[in-house]
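**Student:** what shape does this take:
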Amino acid sequence: MLTTAPLKIVAVSAGLSSPSSTRLLADRLAEATRERLAADQDRTVEVRVVELRDLAVSIANHLVTGFPPADLRDAIDAVTGADGVIAVSPVFTASYSGLFKSFFDLIDNTALTGKPVLIAATGGTPRHSLVLEHAMRPLFAYLRAVVLPTAVYAASEDWGAPGDEYAEGLPSRIRRAGGELASALTGHTRSGASREATLDDGEDGLVPFEQQLAGLRVGP
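**Tutor:** Here you go, the predicted structure:
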């Protein structure tokens, strides 16, 4: 009987307190993805949560020395080896946290190529929700990840709120985002081997700019 390997999801939480709303949001997004995969695809899922709070000293040491301690190396390998990533940061000074940025600065800018990433953030007020679009989405686009359409922001007032006629409640947004990640994992994610083959073909098959310009030239 053919067995299918479990899908690996890694949730990166940059919350600083324990417990934290950032970790809670990461857990709920992972569970929503797991439930959708179990219901629609009958797929088993392995979920690992990387708490950046526990790696803060190792991250700082790596930035200074250039050598990752064992715990940080393990976390980086988990993220780059996952089938899908959930990335959640609290909002500080209208952007993601410095700890969150420092961790992803340590990941090679091709290591997430083609990997589906669900982005999310937490904050005290809804006014900071645009951090998902002006900060987090460009960060993962630079890392060549496939950033899912639905990003989830949870303000303090969203926890336990049912939503209204103009906006969905937080549980609904979590379910929709989890469904998108589940669909990406089963229908649109390439294996690591196929990603490497594409890269070997020359920068993801992109046509050099000079060649594109040559194609626009009008003959005599």
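**Student:** please make it C-alpha for all contacts and neighbour counts, starting now.
**Tutor:** Fine.
**Student:** from the contact counts, what lies against the lengthiest helix in the chain?
**Tutor:** Longest helix of the chain, by residue count under DSSP state H: helix 21-40. On a contact count with 3 or more C-alpha pairs under 8 Å, 6 or more residues apart in numbering; DSSP states H and E, helix 21-40 meets strand 7-13, strand 45-51, strand 84-92, strand 116-123, helix 170-187.
**Student:** rebuild those as CSV, extending it with mean neighbour count.
**Tutor:** Converted to CSV, those look like this (neighbours: other C-alpha atoms under 10 Å):
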stretch, mean neighbour count
strand 7-13, 23
strand 45-51, 18
strand 84-92, 26
strand 116-123, 27
helix 170-187, 20
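**Student:** any chance of the ones you listed in a markdown table, with distance to residue 164 too?
**Tutor:** Below are the helices and strands packed on helix 21-40 laid out as a markdown table (distance: least, C-alpha to C-alpha, whole Å):
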| stretch | distance to residue 164 |
| --- | --- |
| strand 7-13 | 28 |
| strand 45-51 | 31 |
| strand 84-92 | 24 |
| strand 116-123 | 20 |
| helix 170-187 | 11 |
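**Student:** the ones you listed: which one's closest to residue 152?
**Tutor:** Taking C-alpha to C-alpha, strand 116-123 is the member of the helices and strands packed on helix 21-40 nearest to residue 152, at 4.6 Å.
**Student:** here is the second sequence; please produce its structure so I can put it next to the first one:
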Amino acid sequence: MSRRIAVVSAGLSDPSSTRMLADKLVQAVFEALDDRGVEREARVFELRDVAHDITNNLMTGFAPKALAEMNDYVAKADALIAVTPIFSTSYSGLFKSWIDVLDRDAIEGTPVLLGATAGTARHSLAIDYAMRPLFTYLHAEPISTGVFAASSDWGAEADSVAPLQKRIDRAAGELADRLSGSSAAQKTDPFAPEAYLAGGSSFEDLLTKLPSRG
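**Tutor:** Prediction:
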């Protein structure tokens, strides 16, 4: 079964570093899924292409065709990659406006890879204090690693301590694990009662084997 990935970029310029990051993320996820033998497909949506539609939806309560088709793809996707520029320490107004017109249960249970861009690394925590709570509120399931890219992460002056591609590959691997069914969340908890039973001993049996305190 092919896994469907929706990619949403909230970049405003053309080209934009936000779209560049989105493209790198989906490419890395594709490569990670290929390594796991999982078929995949994706569509990339630029919010600036439907900015007027989003405004109209906010004012009228009805989504124009292009926006409705985009939101339908997102709702039916197996995973979402969401990337936004950071303005004034948080996600962009366009990005939030899109979230506001998205059906409340559209991405419930959907694994989400979060990405963000900004001119300076001072905004690197925005993924965790702004984006992650937003998607958690929508009952989506953001993966552990978010990817932030500052201007210094691109080109010859890229940070040699934690290079952007390394962070991208780590996040892509986590999302691919979720989509391939091999995530850590699905592994057996060694402290769960069923883990003891699988080993042939009941929880009560294990208690009787504990050394006594004399």
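**Student:** mind checking the TM-score on these two?
**Tutor:** Between these two chains, after superposing, the TM-score reads 0.82 (TM-score structural alignment, normalised by the length of structure 2); 182 aligned residues with a C-alpha RMSD of 1.3 Å.
**Student:** how about the most centrally placed residue in structure 2, what does it touch?
**Tutor:** Centroid-nearest residue in structure 2, with C-alpha atoms, centre = their mean: residue 113, separated by 1.5 Å. Listed by C-alpha atoms under 8 Å, 6 or more residues apart in numbering, the contact partners of residue 113 of structure 2 are 79-82, 142-143, 145-146, 171-172, 175.
**Student:** how does it look with 7 Å?
**Tutor:** With contacts defined as C-alpha atoms under 7 Å, 6 or more residues apart in numbering, the neighbours of residue 113 of structure 2 are 80-82, 142-143, 146, 175.
**Student:** equivalent analysis for residue 79 of structure 1, please.
**Tutor:** Per C-alpha under 7 Å, 6+ apart, neighbours of residue 79 of structure 1: 10, 85.
**Student:** give me the element the counterpart of it in structure 2 is part of.
**Tutor:** In structure 2, the residue paired with residue 79 of structure 1 is residue 74, using TM-score structural alignment. If you go by DSSP states H and E, residue 74 of structure 2 is part of helix 65-76.
**Student:** re earlier: for residue 163 of structure 2, see how far away the match of residue 79 of structure 1 is.
**Tutor:** 30 Å (C-alpha to C-alpha, to the nearest Å).
**Student:** and the helix holding residue 74 of structure 2, how far from structure 1 on average?
**Tutor:** Superposing on structure 1 places helix 65-76 of structure 2 at an average distance of 0.5 Å from its equivalents, by mean C-alpha distance after the TM-score superposition for structure 1.
**Student:** now that helix against strand 79-87, angle please.
**Tutor:** 120 degrees (axes from the mean of the first three to the mean of the last three C-alpha atoms, to 10 degrees).
**Student:** could you list the buried residues of helix 65-76 of structure 2?
**Tutor:** The neighbour-count check on helix 65-76 of structure 2 (16 or more other C-alpha atoms under 10 Å) flags 67-68, 70-71, 73-75 as buried.
**Student:** same question for stretch 32-43 of structure 1.
**Tutor:** 32-37, 43.
**Student:** repeat that for stretch 147-156 of structure 1.
**Tutor:** Applying a neighbour-count criterion of 16+ other C-alpha under 10 Å, the buried positions in stretch 147-156 of structure 1 are 147-148, 150-155.
**Student:** which residues in structure 2 does that stretch align to?
**Tutor:** Going by TM-score structural alignment: stretch 147-156 of structure 1 matches residues 142-151.
**Student:** can you list contacts of that stretch?
**Tutor:** By C-alpha under 7 Å, 6+ apart, stretch 142-151 of structure 2 touches 111-121, 124, 127, 132, 135, 164, 167-168, 171, 174-175.
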